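Novice: A structural model of the following input is requested.
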Amino acid sequence: MKTLNQKRAHLRTLIACAAITLGPAATMHRASAQTGDYDREDQGSKVEDDAWYDVSEWFDGNDYNPTDEAIGRWDDEVWSYNDARTSSDSDNDNLVIDAETFYGDDYNESYETYEDRDQDGNYERASRYVDSDGDYLNDAYVTYEDADNDGMYDTYDYSQLSQTTQSAVHPSNVAQSVKEGLSGKRHTVSGTVEDHKMVKRLDNLTLMLHVQSDDGEKIWVDLGSQSLDTQLFKGDRAEFHGPIIKRGNKQVLLATEVTIPEAGSMKIARMGHEYNGVVESTKTAKVRGQEHHVVKLKTDEGKKLTVDMGDVANNKAPKKGDNISITGVAVKVGNRVVVVADQNRS
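Specialist: Below you'll find the predicted structure:
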């Protein structure tokens, strides 16, 4: 009796003969287009044997594929986090975990930024949105300032964007964190990747790497949602730069820059979710005493959003009918949800 591999080899031979008759040039083009090839001993946890029933893989020049590959999808034979999100591969590991499960139930932050304006190793300003009542909508905004540039935040500004019936994070807790010594120092961790996860909160995915540092400590590194294609896997070495903060029950290095041997340094852009669509109407509105551009956006998916495009003095107003792309954070303002656009929109 033939084994499955023998049957598979025989079936490939028959199909190959038919392919030569139908058009060898097209078949060779498809084979040479693939970039990956793996030996069995080198395939690791992100590479698996071709599915024998996936005809599209029979002429790709190798017998192994990354575990993010979907049947019938043209693939570049290189594992990536984005491809893994849409994979139909039943053998693919489930790497996505909810933020509340990963960090603990008291985790409520979804978007943070740090600014080191003079590049001296201290983040003079930090900001974050907060879900203060636990309803999965950001309804408060906090900024921290290091006035004397000593690496410790001296003052804070807490803005409640919406009235809430029950506050999970009171402004006094924010004040206490500053009083107890909230650090804005830039840390550097060099080490080896031991594990990785994609952590999801609302519609945002964040790439998390568990790193064994050279000093013997282990720490989770947050690479944000814009770095899902970063090719760092178990056993890879890198150097991570950023503030170390407490999220839920974990200490996390929130990376602002990553240095990979032989690849160089990469800045980590921290932006909100991306929205694309057509402007249906525009107006100006007062936001904390300043005139802001506000648009009604119909997204490519057919949803309608109210978008705060920012200070009138700093931005050119979009027009009705314009196709625009913005990144931003959804916040609850009063009794409605508004997307606050990042400054680096297009």
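Novice: switch to C-alpha atoms for all contacts and neighbour counts from now on
Specialist: OK.
Novice: number of nearby residues for Asn5?
Specialist: 10 (other Cα atoms under 10 Å).
Novice: hmm, I was thinking of Thr284
Specialist: If we define neighbours as other Cα under 10 Å, then Thr284 has 17 of them.
Novice: helix or strand for it, just tell me which one.
Specialist: Element membership of Thr284 [criterion: DSSP states H and E] is strand 273-287.
Novice: for the lengthiest helix in the chain, which helices and strands make contact with it?
Specialist: Secondary structure assigned by DSSP state H gives helix 4-22 as the longest helix of the chain. Helices and strands touching helix 4-22, by 3 or more Cα pairs under 8 Å, 6 or more residues apart in numbering; DSSP states H and E: there are none.
Novice: buried ones in that helix?
Specialist: For helix 4-22, the neighbour count (16 or more other Cα atoms under 10 Å) marks 8, 12, 16 as buried.
Novice: just give me the neighbour total for Gly242.
Specialist: Counted with other Cα under 10 Å, residues neighbouring Gly242 total 25.
Novice: try Glu280
Specialist: Around Glu280 there are 16 residues (other Cα under 10 Å).
Novice: what do you get for Thr143?
Specialist: Thr143 - counted by other Cα under 10 Å - has 19 other residues nearby.
Novice: show me what secondary structure element comes after the strand or helix carrying Ala84.
Specialist: Using DSSP H and E, Ala84 falls within helix 81-85. Moving toward the C-terminus from helix 81-85, the next helix or strand (DSSP H and E) is strand 96-98.
Novice: let's compare: structure for the following, please.
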Amino acid sequence: MGFQQSVFKKPVDMNDLGDNSNEEINLKKRRKEALEELLKRIGKENRPLNIAIIGTPGSGKSSFINTLIASITGEWRSHAMVGCFGGLGLQKTKHIATYRKEKYLKHAKDVKHLMKFNFPAILDMSGIDDANDRDTKMLLDLVFSGRIPENSKISDILQNIRQNEEELNNLYPLAKSNIRVDRIIFLVSAANPSLPENLMQAVHSSSTSRRRDIPMFGVLTKIDDPFTSEKNEYQEFISRMRTHLGILDIHLLRCTNYCDVNLEEIKDGIRNNLPEIDISVLRGMKQILDPSITVTEYKRATLNQVDAGGILMLAFVILMIAIFIMLFGK
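Specialist: Take a look at the predicted model:
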């Protein structure tokens, strides 16, 4: 079944009495339980994970980041700038931005308690065109390996890939200050019937490079407003998404983002949370942030190991020749 899909509902008016009031109390209780389960899962001892959010332009990556942070902190804030372009596929984010827990938890209601836990660093970047070409894969490799400095513009990186490929190691060296990706989340909107299959294949390929095998997950947003009302068509859409990402259904989070249609009045830039949204996201992140799921680091043979192997092989060949001469040389 994967992460449980919650049916989106309008916020309950606290002025209403009876069943509505009981329903809201129950939702808040379930949200608290979901957060406590997430805290227990991520713990306090391990290194915080680094998560990259990947998707095409205008797919809702920044909205999902705001939704994720809101679900953790208990209040919605505009951490990642979101644009409303009426489905034109435009985007606000044009660079690589990192949201660390020290930044997004500081306004949380229970900041001192939450700060003790290993909440992830979230890597946001501009949308990538639906392509599976060499430039796209090189860009993804640089990002996933942690060689791109924070606040770098994606357009500049692509230009260097095309014009200065031989200098990439010098332009983007490995640095301790950069973020090596531990999880990849590929985001797709259920409101759009067209899947970015080329980009999905490129991300899947880059997540299993020669050096590292990075766990990948899918996030399907806008489940409150899917492109179709036909169950079979919707399930086929989900199946295709999973196939192209190479993930199990349990690794696909279905959720609704906080957005203009479900956010109430703005009060000092803060809006009230909807527990039914938070519950789905928190349960999904419990799976994604599971510390038992790890990156596979492939060991590369050192020069000395290669030399030693070559010497042993040469000695073996010489020995076999000598034996052959002794037996058949006369």
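Novice: please state their TM-score.
Specialist: Overlay of the two chains. TM-score (TM-score structural alignment, normalised by the length of the second structure): 0.21; 123 aligned residues with a Cα RMSD of 7.0 Å.
Novice: Asn26 of the second structure and Phe237 of the second structure, how far apart?
Specialist: In this structure, Asn26 of the second structure and Phe237 of the second structure are 33 Å apart, going by Cα to Cα, to the nearest Å.
Novice: ok, back up a step: buried ones in the next helix-or-strand element following the longest helix of the first structure?
Specialist: Heading C-terminal from helix 4-22 of the first structure, the first helix or strand you meet, by DSSP H and E, is helix 24-33. By neighbour count on 16+ other Cα under 10 Å, the buried set for helix 24-33 of the first structure is Ala31.
Novice: elements contacting helix 24-33 of the first structure?
Specialist: Partner elements for helix 24-33 of the first structure (3+ Cα pairs under 8 Å, 6+ apart): none found.
Novice: in the very next helix or strand once past that helix, what's buried?
Specialist: Later in the chain than helix 24-33 of the first structure, the nearest helix or strand by DSSP H and E is strand 47-49. Neighbour counts over strand 47-49 of the first structure (16+ other Cα under 10 Å) mark 47-48 as buried.
Novice: what helices and strands are in contact with the helix or strand that strand 47-49 of the first structure is followed by?
Specialist: As assigned by DSSP H and E, the chain's next helix or strand after strand 47-49 of the first structure is strand 64-66. Strand 64-66 of the first structure is packed against strand 47-49, with contacts defined by 3+ Cα pairs under 8 Å, 6+ apart.
Novice: count the residues that sit near Tyr111 of the first structure.
Specialist: Using other Cα under 10 Å, Tyr111 of the first structure is surrounded by 18 other residues.
Novice: buried ones in the strand holding Thr284 of the first structure, by neighbour count?
Specialist: For strand 273-287 of the first structure, by 16+ other Cα under 10 Å, it's 273, 275-282, 284-285.
Novice: closest one to Arg30 of the first structure out of these, please.
Specialist: Asn276 (33.1 Å; Cα to Cα).
Novice: name the helix or strand for the residue lying closest to that closest one once chain neighbours are set aside, please.
Specialist: Excluding the flanking residues, the one nearest Asn276 of the first structure by Cα to Cα, 6 or more residues apart in numbering is Ser325, at 4.5 Å. Take DSSP H and E as the rule and Ser325 of the first structure turns out to sit in strand 323-333.
Novice: with the buried residues of helix 4-22 of the first structure in mind, which one is nearest to Leu205 of the first structure?
Specialist: Of the buried residues of helix 4-22 of the first structure, the one sitting nearest to Leu205 of the first structure (Cα to Cα) turns out to be Arg8, at 38.2 Å.
Novice: and the closest one, how far from Leu14 of the first structure?
Specialist: For Arg8 of the first structure relative to Leu14 of the first structure (Cα to Cα), the value is 10 Å.
Novice: repeat that for Asp308 of the first structure.
Specialist: Note on Asp308 of the first structure: its distance to Leu14 of the first structure, by Cα to Cα, is 61 Å.
Novice: next: Val329 of the first structure.
Specialist: Distance from Val329 of the first structure to Leu14 of the first structure, by Cα to Cα: 55 Å.
Novice: for the stretch 101-250 of the second structure, what spans make up the strands?
Specialist: Using DSSP state E, counting those that start in this stretch, the strands of the stretch 101-250 of the second structure run over 121-124, 183-189, 212-213, 216-221.
Novice: packing partners of the third one?
Specialist: For strand 212-213 of the second structure, the elements it packs on are strand 296-297, judged by 3+ Cα pairs under 8 Å, 6+ apart.
Novice: which one of the buried residues of strand 273-287 of the first structure sits closest to His241 of the first structure?
Specialist: Comparing the buried residues of strand 273-287 of the first structure against His241 of the first structure with Cα to Cα places His273 closest, at 23.3 Å.
Novice: looks like that closest one contacts Gly328 (just checking).
Specialist: Yes: His273 of the first structure is within contact range of Gly328, at 5.4 Å (criterion: Cα atoms under 8 Å).
Novice: shared neighbours, those two?
Specialist: The contact sets of His273 of the first structure and Gly328 do not overlap (Cα atoms under 8 Å, 6 or more residues apart in numbering).
Novice: could you point out the longest helix in the second structure?
Specialist: Max-length helix for the second structure by DSSP H is helix 303-328.
Novice: in that helix, what's buried?
Specialist: For helix 303-328 of the second structure, it's none, nothing buried (16+ other Cα under 10 Å).
Novice: report all helices and strands that the strand holding Ser325 of the first structure contacts.
Specialist: Using 3+ Cα pairs under 8 Å, 6+ apart, strand 323-333 of the first structure is in contact with strand 273-287, strand 336-341.
Novice: relative to strand 336-341, how tilted is it?
Specialist: With axes from the mean of the first three to the mean of the last three Cα atoms, to 10 degrees defining the directions, strand 323-333 of the first structure sits at 130 degrees from strand 336-341.
Novice: report the angle between strand 323-333 of the first structure and strand 273-287.
Specialist: Going by the same axes, to 10 degrees, strand 323-333 of the first structure makes 60 degrees with strand 273-287.
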